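Enquirer: Below are the sequence and a predicted model for it; my questions follow.
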Amino acid sequence: MKRIESVTRPEALQALAHPLRVQILERLREPASAATVARDLRVPRQRVNYHLKELEKARLVRLVGERRSGNFIETLYEPVARTFVVSPRVAWAHPRRAVAMAEQFSLEQLVLLGERLQRDAAVLLDRAAFEGEQIASASVEAEVRFATAQDRAEFMKAYLAALGPLLKKYGTAGGAPYRVLLSVYPDPEGEPRE
């Protein structure tokens, strides 16, 4: 089972929109049958079975085996991943967004970095929640105002110049890998100050 799956298909997003399906996916951290999930969630087996079939059609769960329970043979399911993260791109159906991203490379990179950050954070959160791992992390957010495009360009130039020596001084070929990000973009809700 994969650790994380990005939901990029509209049919998968639609399948995840039902709260019972999300509960079923959470319950399937270990392979289980519709009857087992129904007992645990205290809902009728037929309802769970219906939603499992919808999750299977959306390729969010898969069959992993069978087991005999009395006179019945139960089908066992598991999710295709431990965690699902909804890609923002799945909800962006308007073609103008695709054109804007294709024409503005740094804006496209911002969207892709945001998606990667969301995926990485979900994996680390699962490691902390389900494996008890202490995650060494830090985040910094700052607001800076640039009077001109030239000021913004100079800031990026100075930042990159300062970052190089830091990476060289503290970075090593061995050791635990960490990711360092910086994004500079206009605050979508901010108003310019005079």
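Expert: Thanks, I have the structure now. Since the structure is predicted, the reported quantities are computational estimates derived from the model, not experimental observations.

Enquirer: C-alpha only now, for contacts and for neighbours.
Expert: Fine.

Enquirer: Helix or strand next in line after the lengthiest helix in the chain, which one?
Expert: In the chain, with assignment by DSSP state H, the single longest helix is helix 105-131. Downstream of helix 105-131, the first helix or strand assigned by DSSP states H and E is helix 149-170.

Enquirer: how distant is that next one from the center of its chain?
Expert: For helix 149-170, the separation from the chain centroid amounts to 29 Å (computed by CA atoms, centre = their mean, to the nearest Å).

Enquirer: buried sites along it?
Expert: Neighbour-count burial for helix 149-170, counted by 16 or more other CA atoms under 10 Å, picks out Arg152.

Enquirer: Structure two is appended below for comparative analysis:
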Amino acid sequence: MFEVGVIEEAGAAEVALDPVRARLLQLLAEPHSATGLAAIVGLPRQKVNYHLKTLEAHGLVELVEERRKGNVTERVLRATAASFVISPIALAAVQPDPARSPDRLSARWLLALAARLVKETGQLISGAAKAGKPVATFALDGTVRFASAADRAAFAQELTAAVTELVSRYHDEQAPGGREHRVIVAIHPSIRNAESSGTESKGS
């Protein structure tokens, strides 16, 4: 089972977004049978089995083993990934395109870049899985606390200069057998939730 699975098919996305099936996918991070799941979610086994077959048909769950109990064969399934992300490919007609309005200061442009990152990384993972090869990637994730908006702007300028210098140093348009790599650097305000802030949220 993978840590993250990418859903690229519209039908699979529709199936995964159903509340009951999403709950089953969550539970199937660990192997379960239809009978065991029915007891947890409070639904008839036949209905749970129907949902499981639908999930399996779209490659979201897989067979782990079959157990023989008397005259009945019990199928034990698990999700193909511990979590899932839906690629913009699943909504091909309306997927974001960063090239339409490139604005480095626009949060919506950043969102379009993130969507493209999900799409292209998903395609790389799918292609590498078929070829039986790993994907060469690298990422940084960190936090910086700015004292002022002016400091944030200065940081962005210095970061832009540093990345531009690195790209200029290593980019070789004429390198035989070379392969282009996408470079994305982003800055956005952190979102503080109840867990990260150490406080409890109160419902209205």
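Expert: Looks like it came in fine. Bear in mind that the values here come from a model prediction, so they are computed numbers and not experimental data.

Enquirer: Packing partners of the longest helix of the first structure?
Expert: When contacts are defined as 3 or more CA pairs under 8 Å, 6 or more residues apart in numbering; DSSP states H and E, helix 105-131 of the first structure sits against strand 2-7, strand 81-86, helix 95-103.

Enquirer: And the contacts of the last one?
Expert: If I follow you right, that is helix 95-103 of the first structure. Applying CA atoms under 8 Å, 6 or more residues apart in numbering, the contact partners of helix 95-103 of the first structure are 107-108.

Enquirer: do that again at 10 Å, thanks
Expert: Contacts to helix 95-103 of the first structure, defined as CA atoms under 10 Å, 6 or more residues apart in numbering, come from residues 89, 92, 107-111.

Enquirer: do the same with the first one
Expert: By CA under 10 Å, 6+ apart, the list of residues contacting strand 2-7 of the first structure from outside reads 12-13, 16, 60, 79-90, 115-116, 118-120, 122-123, 126-127.

Enquirer: Pull the contacting residues for the residue nearest the centre of the second structure.
Expert: Closest residue to the average C-alpha location of the second structure: Val85 at 3.1 Å, with CA atoms, centre = their mean. Contacts of Val85 of the second structure were listed using CA under 10 Å, 6+ apart, and they are 4-8, 13, 118-119, 122.

Enquirer: Of those residues, which is the nearest to Lys47 of the second structure?
Expert: Ala13 (20.0 Å; CA to CA).

Enquirer: who touches that closest one in this structure?
Expert: Going by CA under 10 Å, 6+ apart, Ala13 of the second structure touches 6-7, 58, 60, 84-87, 90-91.

Enquirer: Show the buried residues in the contacts of strand 2-7 of the first structure.
Expert: 12-13, 16, 60, 79-87, 89, 115, 119, 122-123, 126.

Enquirer: Am I right that Gly127 of the second structure is in a helix?
Expert: Yes: assigned with DSSP: H, G, I helix; E, B strand; the rest coil, Gly127 of the second structure falls within a helix.

Enquirer: Tell me the residue in the first structure aligned with it.
Expert: Mapped onto the first structure by TM-score structural alignment, Gly127 of the second structure lines up with nothing.

Enquirer: Gly127 of the second structure: neighbour count?
Expert: As a burial measure, Gly127 of the second structure scores 14 neighbours (other CA atoms under 10 Å).

Enquirer: for Arg169 of the second structure, same thing?
Expert: Count around Arg169 of the second structure with other CA under 10 Å applied: 9.

Enquirer: just checking, it is part of a helix?
Expert: Yes: membership of Arg169 of the second structure in a helix is supported by three-state DSSP.

Enquirer: returning to that earlier point: out of the contacts of helix 95-103 of the first structure, which one sits closest to Ile73 of the first structure?
Expert: Looking across the contacts of helix 95-103 of the first structure and measuring by CA to CA, the closest to Ile73 of the first structure is Arg89, at 40.3 Å.

Enquirer: show me the residues around the closest one that make contact.
Expert: Residues in contact with Arg89 of the first structure (CA under 10 Å, 6+ apart) are 7-10, 97-98, 111-112, 115.

Enquirer: Weed out the non-buried ones from these.
Expert: For the contacts of Arg89 of the first structure, buried by 16+ other CA under 10 Å: 7, 111, 115.

Enquirer: right, and His18 of the first structure touches His51 too?
Expert: Yes: using CA atoms under 10 Å, His18 of the first structure is in contact with His51, at 8.9 Å.

Enquirer: And the two? Which one has more around it.
Expert: His51 (19 against 11).

Enquirer: Not including adjacent chain positions, what is the nearest residue to the more buried one?
Expert: Arg21 (6.2 Å; CA to CA, 6 or more residues apart in numbering).

Enquirer: The one you found maps to what in the second structure?
Expert: Under TM-score structural alignment, Arg21 of the first structure pairs with Arg21 in the second structure.

Enquirer: Can you verify its match is assigned to a helix?
Expert: Yes: residue state for Arg21 of the second structure (three-state DSSP) corresponds to a helix.

Enquirer: hang on, isn't it packed against Leu37?
Expert: No: in this structure, Arg21 of the second structure is not within contact of Leu37 by CA under 10 Å, at 11.2 Å.
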